[in-house]
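A.B. asks: Mind folding the following:
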Amino acid sequence: MRAPFQKFGDHPPVASEITPREMFESRRDFIRQMALGSIASAGLLEMAQREVFAQNAGAKLAAVSNPSYISLDKKTAYKDATSYNNFYEFGTDKSDPAETASSLKTRPWTVTIEGEVKKPITLDIDSLLKLAPLEERVYRLRCVEGWSMVIPWIGYSLSNLLKKVEPTGNARYVEFISLADKRQMPGVNRPVLQWPYTEGLRMDEAMHPLTLLTLGMYGEVLPNQNGAPVRLTVPWKYGFKSAKSIVKIRLTKDQPRTSWNVSAPDEYGFYSNVNPDVDHPRWSQGSERRIGEDGFLTRKRKTLMFNGYSEVASLYSGMDLKKFY
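C.D. replies: Below is the predicted model of the structure:
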């Protein structure tokens, strides 16, 4: 049988060995405060991590795959899709955006929707993310320069946003205006185009289910060089129609001026549908090279009308698409 007080030694504890109640209570309060401080510090750390996470192009973005938009084409490798880009706000070379777009701050970010609407609004990026269920759609993207990619985009039909602002009967076009900040975007300091970058669609084009308000790609938020934090993806039109880093959407009665049409009206029309029968003055549009497919020795593939998205053909019934290029 173990003797009483054996855990203290061979003798009962004396007063000097007993912690005074006041000290015990104060020590317990001290430990409680330390624990609360640790929790608070952890909370602050978590907040800081969330902010970094929000700025990080590798942040995951959950979306449900839409079976109506699954391409049988092999997807372009993420590395190729994020290192070979046209984004003149960050430079004119294809490699410039990946090298310089880290200066873009995507939080905080707001998009204003105004013009011929009954309910103009300004939404932050988190509100845009929650506006409608996010879908993953695998779209082909065709560039006017003769190259193409196949990318799993994340977003939802632009019509979800446009319906929210209730367009008036005068709304015939939709204008998209990109950020033009000389401090964040080195290319804006050069007069390559008239800044800010502006694009536009006819109202029925903007409302078509294929037109995607895009917030991510490859299961992640958009990388800066691909148009973060919100861009447009219009898969049946040449890539320059898909405005990047959008800060304003304006519904208008008159056809908006668009950046490339203003810069070179003989080369870039307002519609800019993928049409293999209408050549660019400097490039044939009859064929294309898929980026990432064994380099420049790869045999070119035939370009399809509307980039293969024949479901939009009815939008242009009766139009001469050689005249309205």
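A.B. asks: When you work out contacts or count neighbours from here on, use the C-alpha atoms and nothing else.
C.D. replies: Will do.
A.B. asks: hey, where'd the strands end up in the stretch 151-300 of the chain?
C.D. replies: When assigned using DSSP state E, counting those that start in this stretch, the strands of the stretch 151-300 of the chain occupy the ranges 173-178, 198-202, 212-217, 220-221, 231-233, 246-252, 287-290.
A.B. asks: For the closest residue to residue 277 other than its chain neighbours, give me its contacts.
C.D. replies: Computed as CA to CA, 6 or more residues apart in numbering, the closest residue to residue 277 that is not its neighbour in sequence is residue 286, at 6.6 Å. Residues in contact with residue 286, defined by CA atoms under 8 Å, 6 or more residues apart in numbering, are 275, 276, 277, 279, 302, 303.
A.B. asks: ditto for residue 226
C.D. replies: Listed by CA under 8 Å, 6+ apart, the contact partners of residue 226 are 82, 85, 87, 244.
A.B. asks: of those residues, closest to residue 154?
C.D. replies: Within the contacts of residue 226, distances to residue 154 taken as CA to CA reach their minimum at residue 244, with 14.2 Å.
A.B. asks: tell me, how many neighbours does that closest one end up with?
C.D. replies: Other residues near residue 244 number 27, with proximity taken as other CA atoms under 10 Å.
A.B. asks: I'd guessed it sits against residue 225; true?
C.D. replies: No - shown here, residue 244 and residue 225 do not form a contact pair, counting by CA atoms under 8 Å, at 9.2 Å.
A.B. asks: what number of residues lie near residue 279?
C.D. replies: Using other CA under 10 Å, residue 279 has 15 other residues around it.
A.B. asks: Then the one 4 residues further on?
C.D. replies: Neighbour count for residue 283, taken as other CA under 10 Å: 12.
A.B. asks: quick one more, to check against the first:
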Amino acid sequence: MLIKPLDDIPSAEITPESIYQERRRFMRNGVNLMIATTVGVTNTTLFSAPVVAKGVDPSSAINLPIDFPHLKPSAFSTGEQSTPFAKITAYANFYEFGTDKSDPQRYAQTLTTRPWSVQVVGEVEKPGVIDMEEILRKFTLEERIYRLRCVEGWSMVIPWVGLPLSELIKRFQPTSKAKYVQFSSLLDPKQMPGQEDRFLNWPYTEGLRIDEAMHPLTILSVGLYGRVLPHENGAPLRLVVPWKYGFKSIKSIVKMRFMEQEPLTSWIEAEPRAYGFYANVNPTVPHPRWSQKKERRIGEFFKRNTLMFNGYAEQVSSLYTDMDLRKYY
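C.D. replies: Next up, the predicted model:
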């Protein structure tokens, strides 16, 4: 990554103060962040808003209703201890609902997640639309316990429920020109009040190279901890790419476009010197404002060393052979 002197950086490439201050607040209040917000749930149906019930402690999965009782276990799962459900839902980035880490849990219940469909267009033989009910009915779901690493220096271990993205992609038959796939989130400021703030050019977009999208580690998640995906964590459908930083995991997906050229993504457009297209976890490439060599697991006080490709180097390093990972960051 090339880092220019501050005077050479155009104002359009500077992170908004509200986001920067939020990241600084995390570092100041690291100890307090270990105390998770206690939330509860009553029985839910798929895609319904979670209902808070007093006195129920979901800090472990024991008290949670199970929406997916017959999940296929995955050989890709890490053996590390999962982050408690309450901490996963109480501390999240979902800027469509605000820039504070607690905003998604506070405001995301305005999102209507049923009916929901995903449009598939571009360089595919069979463009079309697929709805969530069909995804749940026709694809085999499994639980994958993945690390999630955020660029600000924190990490979690989450038991995702999902399906390999490659299985969905095959259905639409990408052409030989399909080198990339771009994902778009829902654009609806009435449901997503954070979109009234124009620090990003909505809708939120992200992208993968086609071989990354087809890699067996890449999944579309519809849930976590055996239950339907909470609104604050990207309901009803989000991307999970475990060897990349969390901002690559676009939430509330409504569109996939297959392209010959590398797509423009939201964070490249907003701050290209900090957020590259690849977003691979790489402790040797610093963010312009902080090092990436260490991370703090949510719920822990001491930091740990950041692993190359978030610990998935054995599985994915071959995707980037002969690439300069400081240039293609």
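A.B. asks: Superposed, what's their TM-score?
C.D. replies: Overall, the chain-to-chain superposition scores 0.81 on the TM-score scale (TM-score structural alignment, normalised by the length of structure 1); 273 aligned residues with a CA RMSD of 1.6 Å.
A.B. asks: hey, what's in contact with both of residue 244 and residue 225 of structure 1?
C.D. replies: Going by CA under 8 Å, 6+ apart, residues that sit against residue 244 of structure 1 and also against residue 225 are residue 87.
A.B. asks: what residue of structure 2 takes the place of residue 316 of structure 1?
C.D. replies: Residue-level alignment of residue 316 of structure 1 against structure 2, with TM-score structural alignment as criterion, gives residue 320.
A.B. asks: Tell me how many other residues crowd that match.
C.D. replies: For residue 320 of structure 2, the count of nearby residues is 10 (other CA under 10 Å).
A.B. asks: could you pull out the helices for structure 2?
C.D. replies: Counting by DSSP state H, residue ranges of the helices within structure 2 are 17-28, 85-90, 103-107, 132-138, 165-172, 210-213, 266-270, 313-316.
A.B. asks: The first one aligns to what range in structure 1?
C.D. replies: The one in question is helix 17-28 of structure 2. So in structure 1, there is no equivalent range for helix 17-28 of structure 2, judged by TM-score structural alignment.
A.B. asks: what comes up buried for that helix?
C.D. replies: By neighbour count with 16 or more other CA atoms under 10 Å, helix 17-28 of structure 2 contains the buried residues 19, 23, 26.
A.B. asks: Also stretch 104-118 of structure 1?
C.D. replies: 104, 106, 110, 111, 112, 113, 114, 115, 116, 117.
A.B. asks: Take the residues you listed and lay them out in TSV including distance to residue 126 of structure 1.
C.D. replies: Below are the buried residues of stretch 104-118 of structure 1 laid out as TSV (distance: CA to CA, whole Å):
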residue	distance to residue 126 of structure 1
104	17
106	11
110	9
111	11
112	14
113	15
114	19
115	23
116	24
117	22
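A.B. asks: Just name the closest of the residues you listed to residue 182 of structure 1, please.
C.D. replies: residue 104 (10.5 Å).
A.B. asks: Contacts only, for the most centrally placed residue in structure 2.
C.D. replies: When CA atoms, centre = their mean is applied to structure 2, the residue found nearest the centroid is residue 249 (2.5 Å). Remark: with contacts taken as CA under 8 Å, 6+ apart, residue 249 of structure 2 is in contact with 206, 238, 239, 240, 241.
A.B. asks: one more time with 6 Å, if that's ok
C.D. replies: Contact partners of residue 249 of structure 2, counting by CA atoms under 6 Å, 6 or more residues apart in numbering, are 239, 240.
A.B. asks: ditto for the one 3 residues further on
C.D. replies: Shown in contact with residue 252 of structure 2 (CA under 6 Å, 6+ apart): 185, 234, 235, 236, 237, 238.
A.B. asks: Same question for residue 101 of structure 2.
C.D. replies: Listed by CA under 6 Å, 6+ apart, the contact partners of residue 101 of structure 2 are 91, 92, 93.
A.B. asks: Could you save those residues as a markdown table and add columns showing distance to residue 178 of structure 2 and neighbour count?
C.D. replies: Compiled in a markdown table, those are given as follows (distance: CA to CA, whole Å; neighbours: other CA atoms under 10 Å):
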| residue | distance to residue 178 of structure 2 | neighbour count |
| --- | --- | --- |
| 91 | 36 | 20 |
| 92 | 32 | 20 |
| 93 | 30 | 21 |
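A.B. asks: I'd like these written out as a markdown table, with distance to residue 214 of structure 2 added.
C.D. replies: Below are those laid out as a markdown table (distance: CA to CA, whole Å):
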| residue | distance to residue 214 of structure 2 |
| --- | --- |
| 91 | 29 |
| 92 | 26 |
| 93 | 25 |
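A.B. asks: Which one of those residues is nearest to residue 245 of structure 2?
C.D. replies: Residue 245 of structure 2 has its nearest neighbour among the contacts of residue 101 of structure 2 in residue 93, at 11.9 Å by CA to CA.
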